[in-house]
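Visitor: Pasting the sequence and the predicted coordinates here, then a few questions.
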Amino acid sequence: MEINLNDKEWELKGFWPWVPCKGTSMEIGNELMGVTEWLPATVPGGVHQDLYKAGLINNPYVDLNSLHCEWVENRWWVYRTQFQKPIIEPGDKVEIVFMGLDYEAIISMNGTLLGEHAGMYEPAVYDITELLGERDMVELQIVLKQAPDEMGQIGKTSETFTQKSRFNYKWDFSTRLVNVGIWDDVLLRVSKGYSLEEIALHSDVTTDGHGVIRVAAGVRNHHAGDSAETLDYADVRAELEVTGPNGDFVNSIQVVLDKDGFQFDIPVPTPQLWYPNGYGEQPLYQVTIRLLQDNKLLDQRVHHTGIRKLEYRQNEGSPVDALPYTFVVNGVPIYIQGANLTPLDHLYGNVTRERYEWMVHLAKQVNLNMLRIWGGGVIEKTYLYDLCDRHGIMIWQEFIQSSSGIDNKPSQKPSFLELLHKNAVAALKTRRNHVSLTVWSGGNELMSEPNRPSTYEDSNLSHLKSLVEQYDPQRLFLPTSASGPVQYITREKGVSHDVHGHWKYEGNPNHYSLYGEADHLFHSEFGVDGVSGVKSLRKFLSLQHLTPVSMRDNLVWRHHGEWWDTYDRDAELFGHFESLSQFSDASQWMQAEGLRFILEANRRRQFQNSGSIIWQLNEPWPNASCTNLVDYYMEPKMAYYWTRNAFRHCHASLDYRSLNAAAGEWMEAGIYLHQASESCEVAVEVWDTRGSLLFSQLFDTVLQNASVTKLGNVRFVVPHTYNGLFIVRLGVTQMNQVTEYNDYFFSTNDQEIYRSALQLEGAQLNVQAQDEWSYESLPGGEIGSVLVRSYMVTNEGHEAALHVRPEERTDVYWTSADDAFFTLLPGESRQVKVTCTKRNGELFVAENSASAAHQWPDIVFTSFGSIQASDKP
C-alpha cells in the first residue's frame, strides 16, 4: 500500500549554507533565523515557484530577471511537513520514499536523522517502522543543500561529477536557473511482511502470432532482513492476471516462489498488437500482480503494457560495420518521425500532468512516432512514459550525460561513475516496463576526439551497455547520439551513419545541396531556428523590446536565445521589417521552409535513411528565437504545421535546389510520393499570387509496395510574374478527394527574394464558424474533454493569403488546429477544426479571473505579414 504525502501542508524556508545544521550562533547563542520566513510550499515542485508566489522574486522568465534569481541556487532550503501516523498491524513495515530529491538532501523525521542522499533519479528510501513511535503526528524535515556547481553547455564533460540535469546551468535554449526542490512524489510504502520488488515486464510475439507477456519480480521478506538463507516462501504465492484492452479477462496463473522471486510467461492468444503512432492502434493490456499469503493480500502492482515484437535491422544498403538504425515493430519497419524533447520547464518539478498531456497531444498531432529524451535534461517522470504508451510515441531514452564543447569525453571520475551506475539502474528498473521505450543511449554528443563519437570501447559507455544487457536485454543500447562514425553532417560521402546537425538555415542555395544530396543512415538531431510568435513575445519581453532587432544590439533578446539570432538571415531574404509581426512571420517562414526540406530529403531516401529526429519539439523557458516547433507557452509555430504535413502518411514532395530562378529559364524538379496506401494522382500546378494558373501537369500512380516512389520530373519555364513570386503546388487526390496541398514558394528576384510577400495587400479573409463550441473526448489522459469548433476560411480578395492560421485571443486556452499556415489563393476556401483546452499549471502567470475562466475561446485568423492586434502597444 502506498500513501501519497504530496498533498500535505508543506512549508519551505531558506538559509545560508550549513545554518540549518547549526540552528544557533556559537558565539552569542541566538537563533539563526534564515533568509526567508516559512513559506507555503508545493510538492512536487521547486523553490523558485514558491518564492514567486510569496513575492520574493520577480518572474524570472521576463527580460533579464533570471539574473536576479541566481542567489536561490546558492542557499540551503528546508522543507517540512507533518503527516498522520499510518494505521499498521504488527509485522508491517513502513518506508518513506522520496522519488526525486534535487539535488543533495539531509532527511530527518521526529528529529532523528534518517540519512543523506545525492542524485535526482535514484529514490531515497528509509525504513521508518521503528521511528514512528506512539505519536499520532509525524514530523518530517528535508534539508536541500545548495545546488552543485555543475557544467553548463560550455565546459568539460570529463569534469562532470553529478547526475543533475545540466541544461539548468545554461544551454542554448535556456538560461542559468538551477532548480532546487522536491521534484517528484513523496510516498509512504506500507508492506505486510512481504513485498514485490524489481518488477520486469515486457512483451513479445511468437512465430505463430500469439502474444507473450513476460513477468519477473523479486519478493522481499521484511522479517528476515537481507539474509537470503532465512527466507521462507512456503506459504506465499504470486497471482498474475491479464485483462484485455476492453477489460475482458484474458488469462491468469499462480506462481510458486523461490528465494529469487519468480519469472513467468503469460500466453495471450490472438493478441491485439501495439503499434507506433501512424502504423496502427495502441491497445494496452492490464497486468495485475498480487502477492498472497493464506489468501491474504500482501502486495499488489498494476501495470499496463502493449504486446508487440521489437527488432532492430541495418538500413537498406548499410555498410557492414554500421549499427542497426531501422526499428521494426511486429515485422513492420518503422520510419522514425521524431523530435527531441527537452524538459517542459526549467522548474521541472512544477510540470503538471495536464502540461505533459497537451505536449504528448501535440506530438501525436504533428505525426511524431518517437521522442528522444535528451541526455542534458532529465529522465522524465513516469507519467510521460504512460502517455507515450497510450499514444504510440516510441521513446529514445538517454542517460544523463552530454557534451560540453571544450571536451566531450565521458567522465571517468570514480565518484561520478558510482552515481551514474546507481541512477542508470534506477532508470532501467522503472522505465523498462513501458512498451513505448524502444532504445537506450549513453548520452548526448559524447566524443572521445573532435567529430568522432565515443564508442562501446569507452569504459563509461561499456559499463552502461552491460547494465542494459543485465536489466533490459530486449532493447538496443547505442553508445551516444550521434553514434558516428563522424559526428556532424558532411558533404563527404560514405562516412555518415548516425549524424547530428545542422541547426541553422544554411542559406540559398547551400541548404538544398547539402541536405538534398546527403547519404547519412540516420539523422538523430538537427533543426532550423525561428522567432516566437508575437503573442508569446509579449509575455516575456517588456514593451521597449517588442521591436524587430538583432541580438547583437539588444541584451534582452540575446538573453532569450543568443544562438538563434535570425535577423540578418531574414532581412537578407525579406528586406526591412515594418513591425515585429512581420519579422516573426518571416523568421518562422524560413524555419518552416528549411526544416521541411530536410525532412522531405531524408524521407526521399527511406529506408536507406531510417529516420529524422528534429531538434527540438519544445523549450523549457521562453526564447525570443529557438529551434523549437512549440514555444514555451505551448503555441505551435509555423514549422510545427509544416512538419505535420511533411510527416503525413501519404505525402507528395518536390526535390529542388534553390528558392529563386531567372524568369524565362527552365526549372526542373523531382516529384516524389511517400507511402501511398492506394492508387492516387499528384497534380503539379504553378500559380502566381493573384491566382492565375500558369502551368499544370498530372502524375498518375498505381499502388506500389514501396515507401517512396519517384513519379518523375516536372519541367516548366519559370514565369514572369507581376511581383516575382510564384507557387508550385502539389495536390494529392485519392478516391476523387484532395487529401493534401503542399505549397512551395519561389522567386525570380536575385535580392530580397521574398520581399514581395510582405507587400501583398490584396488578401481578404472571410471566416465563418460552421458550428458552436462543443465538447469532444481526448483519450489517453486526464484532460478529458476538449472544446472543438470548425471554421470555413475564404480568401475573398484579389491576392493570395499566405500562411493562414488561427490564434486564440483570450489566452485562457491551449490551442491546436487540424490545419494551419496554409495558403489560400483568391476565391479558395479551407475548413479548419480548432481544438482548445484550459491552460493548466503554467508558471509565473497571474491567475485567471473568474470571468476569464468562464470565457469561450476567441479565435481569429490571420495571414502572413498582417499587423496583428497583439503587435500593437
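Guide: Good, I have the coordinates.
Visitor: make it CA atoms for all contacts and neighbour counts henceforth
Guide: Will do.
Visitor: Make sure residue 711 is indeed in a strand.
Guide: Yes. Counting by DSSP: H, G, I helix; E, B strand; the rest coil, residue 711 is located in a strand.
Visitor: which residues touch it?
Guide: 670, 671, 672, 673, 699, 701 (C-alpha atoms under 8 Å, 6 or more residues apart in numbering).
Visitor: For residue 438, state which of the residues you listed is nearest.
Guide: Nearest to residue 438 among the contacts of residue 711 is residue 673, at 28.1 Å by C-alpha to C-alpha.
Visitor: Contacts only, for the closest one.
Guide: Residue 673 makes contacts with 650, 651, 652, 653, 708, 709, 710, 711, as judged by C-alpha under 8 Å, 6+ apart.
Visitor: Residue 389 now?
Guide: 282, 305, 306, 434, 435, 436.
Visitor: mind listing what's buried in the host helix or strand of it?
Guide: Element membership for residue 389, per DSSP states H and E: helix 382-391. Neighbour-count burial for helix 382-391 flags 385, 386, 387, 388, 389, 390, 391 (criterion: 16 or more other C-alpha atoms under 10 Å).
Visitor: center of the protein - which residue?
Guide: Nearest to the geometric centre of the chain sits residue 341, at 2.7 Å (C-alpha atoms, centre = their mean).
Visitor: That one reaches residue 617, doesn't it?
Guide: Yes. When contacts are counted by C-alpha atoms under 8 Å, residue 341 is listed as touching residue 617 (5.7 Å).
Visitor: can you list contacts of stretch 91-100?
Guide: 120-129, 182-193, 222-223.
Visitor: Second structure for comparison follows:
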Amino acid sequence: MSSTSNDQFAAIAREGVQSANYELVAATPVPMTTTYMLPSTSSAPVAAAPSYAEDLQRFNEQLAELRVKYKPFLANHVLPHEMQRKQQPLQQFQFRYHQKEDNRFSNVLLGEGEWEQLTVPDFRGPTKEAGKWTAYYRTSFTYGTVAPGKRIFLIFKGVDYKATVYVNDKCVGSHEGFFAPFSFDITDIVQSNNTLVVQVDNDYPTLGVNGSNLDGDKLYAATGMGWDDPIEGWHHCPPGGGIYQAVYIEERSELHVQDMFVRPLLEQDAVEVWLDVMNTRDQLMKNLTIELAIYPRNFMGQSYTGLTFSVEYAGPGVNYYRYRMPLEEYRKWEPDTPYLYVARSHIYMEQQLLDVQDRQFGIRSFHMDETATPKGTLYLNNQPIILRGANEMGHLQLCVMRNDYEQLIDDILIAKLCNMNYIRLTQRPVQPEIYEYLDRLGMMNQTDLPLFGFLRRNQFAEAVRQAAEMERLVRSYPSTIMVSFINEPTAADKPSKRRFKSHRHLERVELEAFFVAARQAIFIENPDRVVKNVEGDYEPPTKEGMPDFHTYTMWYTNHGVPIGELHKGHLPPFSAGWKAGCGEYGAEGLDNYEVMMKYYPPEWLPATVEADWLPDKIQAAQTHGMHGDWYEEQTNIYDWITASQQHQALATQWMTDAFRRRSDLVVMTALHLLIDAWPSGWMKAVVDVDRVPKPAYFAYQRSLEPVRIHLRSDRFTAYGGEKLPVEAWILNDRAVEWHKVTVRVTVRTEHKELASYEQRVEVIHAVRPDYISTVPVQLPIVEQRELIFVDASVVHEDGTLLNQERMTIEVFPRIEQAAPSSLRTERSIMYLGEQAALLCRELALDAVAYNEQTNIASAGTIVVSDSERFAAYEQALQAYATAGGRIILLSDQLGKLSYTVAGEPIGVGKLGRVQFVAIDRSRPAFQQFATNDLSYLYNGANDQIDYIANTYVNLEQIEPLVFGYAKNWSFQSGLGNKRKLPVIGKQTCGAGEIVYSTIAYEGRIGYNPALDQLLHTVITTNQL
C-alpha cells in the first residue's frame, strides 16, 4: 500500500465508522424456523438468464415501449393564460479569470483587455490548488421603455458559487449558494443600452479538494455537472463554478406572485395554496382580489375555477397568503400514474388584472411513521412503500444545460425500466426542469443539501439559510419526497483526519444543533417535509429521524459489514428502535470498450487491443487500486473490462438481494450510481455516458423486480453426493398482497432434470420479504466439475407466471477422484501439531505424526502448525529441507505466524480479511483450477461466507503460489502491475523448500472443494 493516498473517497471508506456504540444496535438475521419443500411431479420452467447481447436488445425495445407509455403524462392540456411575462434571455457573454489589472475594477466594467466569448450556461474549473478563483462574466443588452405599472427584474436561475452583480456600473446585489434562483429589481437602473457584469467567486468546499490539504467555506459536496476535460472535469463532479443556469430579464407587474406552493391535504380532500406576493411599491396596495383555479395538466378531468378571495391590502415587500380549496374528485400522483395539475392565480386591484401565475403540482402525501416500533416506515398516499433507486451525479443536470430534454426523458425512463422508483439527487439540489420532468414521469426523488463530511463553524447560519432555500426550490414538486442535510459526516477530530482540522469544523454535537435549526427552517417553508438528517453516517447516531448507512462491502473491502455477514442477514449497526436507509452501495465497472475508444485520450489506451494494458492509465479510476481483493489482475483491455464488469454485476446483485431480504428494516436503498455523466466520470455507474448499460444494470433490474421468487444459499460449490440447503424467498415491494400462489423448484443439469419440489403459499404479504421454505438440493455424484442449476418460479393460481430465478451450484468430485496423480509424491506425509493433523485428516491424507523416533528421511512433506514444536525440532527439520525435503508452515486462522527460521522471525503483512486470492494457474500443478476458485468461501463453523486470508507472508525471495494483491489507494497513473502478496509461497532451502501458508482453512476445509484440492495439491505434489 502506498504510504499516502490521494483517492479521497477511498480514504473516507477506509477510515470506517466512529460511533457512539451504546446508542446503536447490531441488526442480526431474523430468526426463522427451517421447513423443507416437498417433492413434486411438476417442474419449474428453465430460468436461464438471457445473454448480455439479448439484454441490450430487450433494453432498447422496452425503452421504446416506455416512451410510448409515458408520453401522455408529458402532455399539457392547460391553455396558456392571458398575461405571460415578457422575458429576454441573456446568453452571449464575455469571460475571463481575475487578473492583477482587474484590481482596478473599472477595467472589468469597461470590458478592457482580452475576453473569451462563451454561451451561458457555463461551468468550469480549475480545482485543487487553483480551485479558489474569481472570474467575470460580462454582456450588453438593450431594453425599451418600461411600461407603466411594470418593473424589470434580472433573474439568475443559478450561479456557482458567489455572485456579485453589476448593472451599468452599479452593484445591484449579491448571492451565495449555487442552487437557488435569485433576482434583482433593476427598473431604476435599466436604460436603452446596458452592461451587465457578474463577478463569480469560487472557493474550496468544506470537504476539501481531492489531492490537496485545502478546504474552504463553499457549501458544496462532491457532485455536479463537471466539464469536458479528461484530467479535471470528468471525474466525480469536481468543485468548479460559473453561471450554469439561465439568465434573463423579466418584466413583472408592480404587484406580482413571487412564488406559489400548492400543499396537498389528502386527509381533508383539499389543497392549500400558498402565495408569496411581492409589492414593489413603497406603499400599501389595497382592494385586491385573488382568483384561484385548478386544471388537470396531463389528463382530461374536472377543473376547479371561480374561487375568489378578497384581500384588504398588500404591504411593501413580500406578503404571504394561504387559501384552502376543497376538492370533490381528484386523481392522486403515483409513480405508475403521475397525474398532475396546474394551479393558476389571478391578482386584481380594483378589477384591474395585474398578474397571472401557474404552478405545476401533484396531489399526494408522503410521510414517515415515527410512532410504531420500529420507527421509520415510509408511506406514499398512506400506503407503505419501499424506495429502490440510484444516485444521480450530473447526467440529468447536463441534459438541462445542453437543452437536451429528449435525453432527460430517456434518462428518467432508463431508471424506471430498471424497476427503480426513486432517484437520490446526490449531495445537491438540481435545476427546476429536472424536478418538473421527474413529476411528469413519476420518479420520486430525495434532494440533498450540498454538505459532505463537515460544516465549517462560521457557515452554520449560512447552511441554515440554504436549507430553507432548498425547501423553497423543491416543495412544489410531488416527486420530491424527502430531503437530507449532509453526506457521510465524519469525526473532525480523528487523528487520521489531519487534513481536516478539527478547529475549523463543527463537532458532532454541534452538527446535531445544525440539524435542529435546519429542520425548523424547512418546517416554516413546508410543514409536511420528511427529513433525513444524514446520508451515510460515519459518526452515528443522529439524534432525530431515520438513520442511513453507506456500505461498499464488495468494493472497499468489508466496508460497513463483510459480504458473508450481509448475505447471511446482518446489517451495519444503526439507531435502536429505527428502520434505516442505505443511500450508497456499489462497485466499479470499467467503461465499455466503445466508450474508451471514442472518448479517452490516446495515452490512456493500449497501442493495440492485444497489447499489455493496465487500468492505472485511466485518470482517477479505482479499478487498478481496488480490484485485487475481488478478481485477478488481467493483461489486456478487453479482459479488464470483462472482469471488472462481471464483478460489478455480482456485487450489485448480491448486495441488492441482501437488502431486499432485510426490507423489514431497510426501507430505502440507492445504488451508486445509475448513469455516468462523462466518460470514466465515476465508473461505479451501471450505464455509460452513451447510455449503454453494463451487465450490472441488468443484474440490478432483475434484483429489483417488485415481486420476486428468490433463492439464497451460503454455498455455491459442493461435492457430489452432498445435500445443500437452498432457501426460497418471495420478496414483495408492492403494497399489494398476492393470494394462492405456488412456488416450484427444479434441480437440473444442462441435459436432464434431477428433482422437483413444490409449495403452496396462501398469501404473499405486502411490502415484506417472506421466507417460504428450504429446498434440500441433492447433488449428483460427478466425475469432473459440473454446473447444477436450481430453477425456481412462483405461479398464481390463474396460471400467471409472476417471476422466476436461477441459482447455479458447481459440483466437484471428491479429492481422491480429482488429485493430479501424475504429479503426486510417493513419499510419506508427516504432520507436526494438532491443526496440521486435523488438516491432513480432513483432506483424507494418509499422514503420520512426526517426532524424535520418526524416520524423517522417508517424508515427502512435513506439515507444521505448532511453532513451539517446530522450534524444538528446527535443526533436524532444517537439515531435512536442505537435503531436499519440503516443509509446509501453517499459520493459525488469524494469520499470526510465530515461526522463526534460522533464528529470524517470519515477516507477516496485513491483507485485511479478503474474500479472494489468486492462484498461479500457469504452474502445471495448478492448471486444474479456474479463476476465482478461491473466492467467497463457506465457513462451516459459523455457517456463512467468510474470508480466505487475513495476512500474507512478507519475506524476500519468496515465490508466490497463491496470493493477494497490494492495495493502492492512489489516483496516480502509470503505477504498473500490482505486487503479489503470498498467502501460499515457497522459498528455496538448500535442495528442498519451505512453503508458507496464511490461508484461513479452519472451518473451511471439507466444504470448499477448490480449497480442499488446492491444499491437497500443495501437500502431495512433487513440484509446485
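Guide: Received, thanks. Values in this document were obtained by computation on a predicted structure and should not be read as measured data.
Visitor: And the TM-score between these chains?
Guide: The pair, once superposed, lands on a TM-score of 0.71 when counted by TM-score structural alignment, normalised by the length of the first structure; 695 aligned residues with a C-alpha RMSD of 4.1 Å.
Visitor: aligned partner of the residue nearest to the centre of the first structure in the second structure?
Guide: Per TM-score structural alignment, the equivalent position to residue 341 of the first structure in the second structure is residue 392.
Visitor: Please name the nearest non-neighbouring residue to its match.
Guide: Excluding its sequence neighbours, the residue lying closest to residue 392 of the second structure (C-alpha to C-alpha, 6 or more residues apart in numbering) is residue 425, at 5.2 Å.
Visitor: ok, that neighbour - contacts?
Guide: Residues near residue 425 of the second structure by C-alpha under 8 Å, 6+ apart: 391, 392, 393, 445, 446, 447, 448.
Visitor: How about residue 563 of the second structure?
Guide: Contacts of residue 563 of the second structure by C-alpha under 8 Å, 6+ apart are 553, 554, 945, 946.
Visitor: hang on, isn't the first one packed against residue 561?
Guide: Yep, that's residue 553 of the second structure we're talking about. Yes. Taking contacts as C-alpha under 8 Å, residue 553 of the second structure lies within contact range of residue 561: 6.2 Å.
Visitor: Of those two, which one has the most company?
Guide: residue 553 (21 against 18; other C-alpha atoms under 10 Å).
Visitor: pretty sure that one is in a strand, no?
Guide: No. Going by three-state DSSP, the assignment for residue 553 of the second structure is coil, not a strand.
Visitor: any idea which of the contacts of residue 563 of the second structure is closest to residue 914 of the second structure?
Guide: Taking C-alpha to C-alpha as the measure, residue 914 of the second structure sits nearest to residue 946 out of these, at 8.6 Å.
Visitor: so that closest one makes contact with residue 715?
Guide: No. If you go by C-alpha under 8 Å, residue 946 of the second structure and residue 715 don't touch, sitting 10.7 Å apart.
Visitor: where exactly do the helices run in the stretch 751-900 of the second structure?
Guide: 815-818, 834-842, 867-872, 874-882 (DSSP state H, counting those that start in this stretch).
Visitor: possible to save these as JSON lines with distance to residue 69 of the second structure?
Guide: Below are the helices of the stretch 751-900 of the second structure laid out as JSON lines (distance: least, C-alpha to C-alpha, whole Å):
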{"stretch": "helix 815-818", "distance to residue 69 of the second structure": "56"}
{"stretch": "helix 834-842", "distance to residue 69 of the second structure": "60"}
{"stretch": "helix 867-872", "distance to residue 69 of the second structure": "70"}
{"stretch": "helix 874-882", "distance to residue 69 of the second structure": "75"}
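Visitor: out of these, nearest to residue 743 of the second structure?
Guide: Of the helices of the stretch 751-900 of the second structure, nearest to residue 743 of the second structure by C-alpha to C-alpha is helix 815-818, at 35.8 Å.
Visitor: Quick one: the strands in the stretch 401-550 of the first structure, in order.
Guide: Along the stretch 401-550 of the first structure, counting by DSSP state E, counting those that start in this stretch, strands occupy 405-407, 437-441, 447-449, 452-453, 476-478, 498-500, 522-526, 530-531.
Visitor: Which of those sits closest to residue 463 of the first structure?
Guide: Among the strands of the stretch 401-550 of the first structure, strand 476-478 comes nearest to residue 463 of the first structure, with 11.2 Å by C-alpha to C-alpha.
Visitor: what about the longest helix in the first structure?
Guide: Criterion DSSP state H: the longest helix present in the first structure is helix 580-603.
Visitor: Sounds good, over and out.
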